[in-house]
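Asks: Sharing a sequence plus its predicted fold:
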Amino acid sequence: MNKKIIAAMSIVGALLITACGGGESPDTKSATSAAPQTETPAAPATGSYDPNRGEGKFSESNVTIGALDAAMAGKGKAIAETKCFSCHKTTGEKLVGPGWKGVTERHKPYWIMNFITNPDPMIDKDPKVQAQLEICLVRMPNQNLTDEDARNIVEFMRQNDGAK
């Protein structure tokens, strides 16, 4: 009985090896392995992504920051309590995502707004976000925030960082 099982497993193993490319000629293998490389999209050119601005509709020209607006910060805190605090803390401590302490000192307000309203393209392109992803291991989900929500959250982040 054991000899029959060993013989059957040997046949199955030989079939698997053959099915996984053992029967192709070297020329066929080269052509086959070259095809997926040409279909894989190229990495974005470094000049097409601005890590200081991020990717999205917000920029220096359409996000104006002045003195801290406490009413906006209050609205931002309420939104953050619902959408953000399950993954982020207001301290520097990591929860699921990184802590928020000092975020407005590390990034421009329009970069933050682009990231929280448009996280997927920035996760794919931004070197700092990719480095953070390696630490946190979880991609930030798109919370479908409005422009106003994003601006209010930035104001709350500014308040958290001691802006006056």
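Replies: Alright, I've got the coordinates.

Asks: CA atoms for contacts and neighbours, from now on please.
Replies: Will do.

Asks: show me the residues around the spatially most central residue of the chain that make contact.
Replies: For the chain, the residue whose C-alpha lies nearest the mean C-alpha position (Cα atoms, centre = their mean) is residue 123; its distance is 2.7 Å. Taking Cα atoms under 8 Å, 6 or more residues apart in numbering, we find residue 123 in contact with 129, 130, 133, 139.

Asks: and the next element down the chain from the longest helix anywhere in the chain?
Replies: For the chain, the helix with the greatest residue count under DSSP state H is helix 2-17. Elements were assigned by DSSP states H and E; along the chain past helix 2-17, the next helix or strand is helix 26-39.

Asks: now the helices for this protein?
Replies: For the chain, helices defined by DSSP H occupy the ranges 2-17, 26-39, 70-83, 103-106, 109-117, 119-125, 127-136, 147-160.

Asks: closest to residue 53 out of these?
Replies: Each of the helices of the chain has some distance to residue 53 by Cα to Cα; the shortest is helix 109-117, at 4.8 Å.

Asks: could you give the angle of the closest one to helix 147-160?
Replies: Here helix 109-117 runs at an angle of 120 degrees relative to helix 147-160 (axes from the mean of the first three to the mean of the last three Cα atoms, to 10 degrees).

Asks: List the buried residues of the longest helix of the chain.
Replies: Of the residues in helix 2-17, none is buried by neighbour count under the rule 16 or more other Cα atoms under 10 Å.

Asks: here comes the other one, which I'd like you to weigh against the first:
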Amino acid sequence: MKKLIVFCLMSLFMYACSSNNNEKKEERTYAEESAPAASDASTYDPHRGEGKFDKVEVGEKLDVAMANDGKVIADLKCASCHKMTDEKLVGPGWKGVSERRKPEWIMNFITNPDAMIDKDPELQAQLEICLVRMPNQNLTDDDARKIYEYMRQNDGVK
């Protein structure tokens, strides 16, 4: 009975995390088709990831307003799977992520998780541990930047 309840809760959770916004899906599909895409993992850059972000300008000081906005977005879209500590929930904890990864990689993963999971060996290994693919939350570039700033705040940037 417990297994059935857990299965039902996980199914409900996965449904809630997915988007049913057809307009956004069509827009994303068009963008993916029109962008030059790498055909295989051999062209994958593990420092930048797979996506449109080549260079993200980040100041030495934290943008507090952006971090506060990022917290609101993360509480809505991310907190059901990620803790701000190093403890795993459904996905890995966020503690130290902005120190371990470049901003381009993080923002590309936030906005383009499917392509990165398909090509990044470290993400594939993480998937073996977590057992759940990160869903595409259809976040805007601006939302991704705000979440990144919130991650920096969590990692102690002032």
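Replies: Everything's here; your move. All figures in this text were calculated on a predicted structure; none of them were measured in a lab.

Asks: In CSV, list the helices of the first structure along with distance to residue 96 of the first structure.
Replies: Written out in CSV, the entries for the helices of the first structure read as follows (distance: least, Cα to Cα, whole Å):
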stretch, distance to residue 96 of the first structure
helix 2-17, 42
helix 26-39, 35
helix 70-83, 13
helix 103-106, 16
helix 109-117, 16
helix 119-125, 16
helix 127-136, 6
helix 147-160, 18
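
Asks: most tightly surrounded among those helices?
Replies: Comparing the helices of the first structure on average neighbours per residue, with mean count of other Cα atoms under 10 Å, the densest one is helix 109-117 at a mean of 25.

Asks: Show where that one falls in the second structure, residue numbers please.
Replies: Using TM-score structural alignment, the residues of the second structure aligned to helix 109-117 of the first structure are 103-111.

Asks: With the first structure overlaid, report how far that stretch is off on average.
Replies: Mean deviation of stretch 103-111 of the second structure from its aligned counterpart in the first structure after superposition (mean Cα distance after the TM-score superposition for the first structure): 0.4 Å.

Asks: Please enumerate residues in contact with that stretch?
Replies: Residues from elsewhere that reach stretch 103-111 of the second structure, judged by Cα under 8 Å, 6+ apart: 46-56, 58, 98, 116, 136-141, 144-145, 148.

Asks: Among these, name the buried ones.
Replies: 46, 48-51, 53, 98, 116, 138-139, 144-145, 148.

Asks: Just send the residues you listed back as TSV, with distance to residue 25 of the second structure too.
Replies: As requested, those are exported to TSV (distance: Cα to Cα, whole Å):
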residue	distance to residue 25 of the second structure
46	26
48	24
49	21
50	18
51	16
53	20
98	28
116	18
138	8
139	12
144	17
145	21
148	23
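
Asks: quick one: which of the contacts of stretch 103-111 of the second structure sit in strands?
Replies: Taking DSSP state E as the definition of strands, the contacts of stretch 103-111 of the second structure contribute nothing to them.

Asks: Return the distance of the top helix by length along the second structure from the chain's centre.
Replies: When the second structure is scanned for its longest helix (criterion: DSSP H), the result is helix 2-17. Taking the mean C-alpha point of helix 2-17 of the second structure and that of its whole chain, the gap between them comes to 21 Å (Cα atoms, centre = their mean, to the nearest Å).

Asks: cool, and stretch 52-72 of the first structure?
Replies: Relative to the centre of its chain, stretch 52-72 of the first structure is centred 21 Å away, using Cα atoms, centre = their mean.
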